[in-house]
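[1] show me how the following folds:
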Amino acid sequence: MKFVYGSLIGGIWRDSPSTLRTVNPARPSQPVGTYGQATAAMVDEAVAAAAAAQRAWRKLPAPERCASFARFIDAIEANKERLAEAITAEQGKTLLESRGEIAKACSESRFMLQHVMTAEGTRHVPALRAGVRNIVLRRPRGVIVAITPWNFPVMTPMRKIAPALGFGNAAIIKPSEFTPAAACILGELATGMLPDGLLQVLHGGPDIGNALVGHRGVHGVTFTGSVGTGRRIIAATANNLAELSLELGGKNAVVIHDADDLDACLDQVASAALMCSGQRCTAVSRVLVRRALGERVAKGLAQRASRMRVGDGMDAATQLGPVTHLSQFEHVMSAVSKARSEGALVVAGGQGLEVQGCEGGYFFAPTILDRVEPHSAAAREEIFGPVISIVHYDTFDDAIAILNNVDYGLTAALFSNDAKVIARFVEECETGMLHVNHGTVPDSHMPFGGIKASGVGAYSVGPSAAAFYTTEHSVYLEN
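    Just a heads-up that it's a prediction; the model follows:
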């Protein structure tokens, strides 16, 4: 499999002498794609083309925009196998997971169009003066830049493209350098279906990212990725004061206080933690367990981790693919080594794996760390790999304190049948998304986002996205 793309600007694929290359994480010696990197001049051209396309697009009635975008979603579904293979080739997740990602992306996008339709209209507010009508309305923000990560090469771009275009904006996507193929296919599908310049794709590293997010012609920047990069984006947008929507890191926890069916609970925890090799922003990273259940939970999770078949995502028998790139693999290895040094007990995994036929692949064994101290790095810092840290607690007061004593606040789950415990969790858990008695998989129409270091600005997905993709205006009409 070989992908060759330039940058998509104004409906035309543009080559560049400077290229970036991708490899298959299951077989790093196997090249996958070659992509022409954008230049500073191309950034200017893309922003100008986006502004021109957006001026015409915003004038279309919302139903017409949504109907056009719905046809684009249909095209994505018709090309799901091609997209799934592109995801797996560069990201490493199983084909089953890649297909699921595309289905989720289409589902979210369709729900987002419904929110566009309901949020588009004006809102009348009672006036304080006789003979005056007060109206609150929303307008498209303008040109939106989306910087997207390598873990979900279709779903994350679509999570940004759908509301951007639905609400009447233009979008410029800069996909991750590790997984650009899927975004290029999305751009290819848009060509001839959506107006030229409305959806563009630019490749490059931090220099191109900085040029995009700080460009004077850009009105909004949406980013999903690390806290460090998020901070740099905030600094870069000081040049143009663009609106921000940032989805950042997480140290997500499941609290197991009591459970009628512990096996069913652990099935959900293992799935929520280890799928996509733990490289999901909502992946469970910590399991906080009441001490009386600690031994059973550690043993049960170790059994589930040890049974998972690790291998090439293209192999139908594989349950867990590789970590996506070498630096991330090394980060996971280092985090587990540090956890050992801080006293954690490795009860499953803990090392890289060699997979026959995939020599040199970035495979890391599903890992369970038991007896992790609440203050240790494994309990507080993001690992973003197939690693679960088990922390024991005595009282629910202790559980809440440990749960909240991290920089992040994305998502968390509680397993309990105690109504008072559930009520306290819902009231006191410091995360943007909370789950009770099930894993951390969000619905396609609910607001998605975090608090603390996990997010800045309006949540993506759901009705709250309008706060980022549109501007609000108060209108006073004297009769």
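[2] C-alpha only now, for contacts and for neighbours.
    Will do.
[3] which one's the longest helix in the chain?
    Using DSSP state H, we find that the single longest helix of the chain is helix 95-119.
[4] ok, and what's touching it?
    Residues from elsewhere that reach helix 95-119 (Cα atoms under 8 Å, 6 or more residues apart in numbering): 62-63, 66, 70, 73, 76-77, 80-81, 83-85, 87-88, 152, 154-156, 158-159, 162-163, 166-167, 276, 313-316, 444-445, 461-463, 466.
[5] and these, which are buried?
    Neighbour counting over these (16 or more other Cα atoms under 10 Å) leaves 62, 66, 70, 73, 76-77, 80, 83-85, 87-88, 152, 154-156, 158-159, 162-163, 166-167, 276, 313-314, 444-445, 461-463, 466 as the buried ones.
[6] out of those, list just those in strands.
    Among these, none falls in strands (DSSP state E).
[7] filter these down to just the ones in helices.
    Among these, the ones falling in helices (DSSP H) are 62, 66, 70, 73, 76-77, 80, 83-85, 87-88, 155-156, 158-159, 162-163, 166, 466.
[8] name the SS class of I390, please.
    Classification of I390 using DSSP: H, G, I helix; E, B strand; the rest coil returns strand.
[9] run through who's touching the helix or strand hosting V346.
    Element membership for V346, per DSSP states H and E: strand 345-348. If you take Cα under 8 Å, 6+ apart as the criterion, strand 345-348 is touched by 298-299, 302-303, 305-306, 340, 366-372.
[10] mind running it again at 10 Å?
    Contacting residues not belonging to strand 345-348 are listed as 298-299, 301-306, 336, 339-340, 365-372, 387-390 [Cα atoms under 10 Å, 6 or more residues apart in numbering].
[11] and this one, so I can compare the two:
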Amino acid sequence: MKFDYRNHNGGGNVFETRNPARPDEIVGAYAEVGDSAGVEAVLAAAAQAQAQWSEVPPVARGDRLTAFLDDVIANVERIAEAITLEQGKPLAEARNETLKGCAEGKFMAGEAARQQLQTSAAARPRVRNLILRRPRGTLLAICPWNFPAMTPLRKLCPAIAFGNALVIKPSQFTPAAAFILAEIAERHFPAGLVQVMPCGGAFASELTAAGHFDGVSFTGSVAVGRKVGQAAATGLVPAQLELGGKNGVIINDSADLDSCLDQVFGAAFQTGGQRCTSLSRVIVHHDLHGAVVEGLAARARALTLGDGLAPTTTLGPLCNAAHFDSVRAATARAVDEGATLVTGGESATVAGCEGGYFYQPTLLDNAGASTTASREEIFGPVLSVLAYDSADQALSILNDTEYGLTSSLFSDSHALIQRFLDESRNGMLHVNNGTVPDVNMPFGGMKHSGLGAYSVGASASAFYTIEQAAYLAW
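    Modelled structure (predicted):
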């Protein structure tokens, strides 16, 4: 066993994590916080630390946050190994995930010195109007299993930059990275400012509904996000919800189709498709349909399934047994509904990793015949192809889901690009590139893909601070 945190929270219920490449291998053991005494201890430590931290000048907070991130980078191999052992993704992806989170965090460290004070025109003589921002207090970060380091960092960095304390509730499948981040944080911030609180989702919602936190940031599924949002409404605390997606790319024309397909394929199959921003629908003009299907299928067949720690692996296992079963069932349902299986569509056996949660990279054509393939989030290495004849049809297909997270268009048509920017009902729009966001740009979605202020970028302050209007008369 690699990670042992059974005594971290005073000996609550213990749960174990397992290596999804070898499910018989126990990776870690953790104790939950599940009673009032444990919660009170966490909250008391957070309140004391936050009161101290909020007095630190913003520029100094940014400097200390930067030093913390440099320390995280120095420990990137340790964190990446923890991610791969519990989540399954290839080690290179785990490393890049951590570094991406640090890059976003360094932008937020700079934001600590900006946007703290804004002037506004006065309506009366001898009055000066100011717009102030202050920390919210103690925030709860509910994190998913697919990005065990980047998602906690995405919430930790703005929280700390703007003077808050943060309590991280990691997924029960992948807590190790969060604990390592908290250990590093102890070297840079007041004790209790960053804490990890493993607990059940229902218990976290109860704490939110009871008003124990000053805000809750959640990343995960729409179904669970609804529960978190309801709990936040009951507790009258602000909520930031980052939810799912059924992200589409329109391929209308491309001067370099190979480059286009490389970007689309990477955006679809990184992390085994277990990303909210994964491309899962390829909406292709009928003139390119055959070439696109052939090119994507060849790329899928070239992936190497295996243990994420093996240097030759380019596609790791799915994270856990329940999700493995869900992806298999959804794919089978899509084929039963009328989608055409081009390649994949089956579980896979990897030598030395018997029993691992491996699923073949899968391409489905004629996805319009299947509601599952064309509209539902499968959240696995499954990519659907839909053909279209007109721009009106392409944009209609693109928007025909409950989700609105991210989308992409490949085209050299100025008119179509302008229509895409005007009509795509998604929070993030990409033209002639995949769906990889920059570290300083707002990250969030529309419709059922998100609620509240976007994370990352300057707009994150809308959640992590409280706005105050001040009038100074003399």
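[12] what TM-score do we get after superposing?
    The TM-score (TM-score structural alignment, normalised by the length of structure 2) is 0.98; 473 aligned residues with a Cα RMSD of 1.1 Å.
[13] can you find the partner of A49 of structure 1 in structure 2?
    Following TM-score structural alignment, the counterpart assigned to A49 of structure 1 within structure 2 is A45.
[14] list the contacts of the nearest residue to that match once chain neighbours are set aside.
    The shortest distance from A45 of structure 2 to any non-neighbouring residue, by Cα to Cα, 6 or more residues apart in numbering, is to G192 (4.9 Å). Contacts of G192 of structure 2 were listed using Cα under 10 Å, 6+ apart, and they are 41-50, 165-167, 182, 185-186.
[15] next: V227 of structure 1.
    Contacts of V227 of structure 1 (Cα under 10 Å, 6+ apart): I233, L246, E247, L248, G249, G250, Y408, A453, S454, G455.
[16] show me which of those is closest to G349 of structure 1.
    G250 (22.3 Å; Cα to Cα).
[17] distance of that closest one from G321 of structure 1?
    Here G250 of structure 1 is placed at a distance of 21 Å from G321 of structure 1 (Cα to Cα, to the nearest Å).
[18] neighbour count winner among these two?
    Taking neighbours as other Cα atoms under 10 Å, G250 of structure 1 and G321 compare with G250 leading, 33 against 30.
[19] what residue lies at the spatial centre of structure 1?
    Closest to where the C-alpha atoms of structure 1 average out (Cα atoms, centre = their mean) is T156, at 5.1 Å.
[20] that one matches what in structure 2?
    Using TM-score structural alignment, the partner of T156 of structure 1 in structure 2 is T151.
[21] and stretch 29-42 of structure 2, end to end?
    20 Å.
[22] doesn't F468 of structure 1 belong to a helix?
    Yes: read with three-state DSSP, F468 of structure 1 is one of the residues of a helix.
[23] rewinding a little: got the contacts of V227 of structure 1 as TSV, with distance to L477 of structure 1 and secondary structure columns?
    Output for those, formatted as TSV (distance: Cα to Cα, whole Å; DSSP: H, G, I helix; E, B strand; the rest coil):
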residue	distance to L477 of structure 1	secondary structure
I233	39	helix
L246	36	strand
E247	39	strand
L248	42	coil
G249	45	coil
G250	46	coil
Y408	45	strand
A453	42	coil
S454	41	coil
G455	38	strand
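[24] looking at the residues you listed, state which has the most neighbours.
    Result: G250 is most packed of the contacts of V227 of structure 1 (other Cα under 10 Å), 33 neighbours.
[25] what does that residue correspond to in structure 2?
    Counting by TM-score structural alignment, the partner of G250 of structure 1 is G245.
[26] ok, that match touching S280?
    Yes: counting by Cα atoms under 10 Å, G245 of structure 2 touches S280, with 8.7 Å between them.
[27] show me whatever sits in contact with both of those two.
    Contact criterion Cα under 10 Å, 6+ apart; residues shared by G245 of structure 2 and S280: R375, E376, E377, I378, F379.
[28] highest neighbour count among these?
    For the shared contacts of G245 and S280 of structure 2, neighbours tallied by other Cα under 10 Å; top is F379, 27 neighbours.
[29] so how far is A298 of structure 2 from the closest residue to that one other than its chain neighbours?
    In this structure, F379 of structure 2 finds its nearest non-sequential neighbour in Q274, 4.9 Å apart by Cα to Cα, 6+ apart. Using Cα to Cα, Q274 of structure 2 is found at 21 Å from A298 of structure 2.
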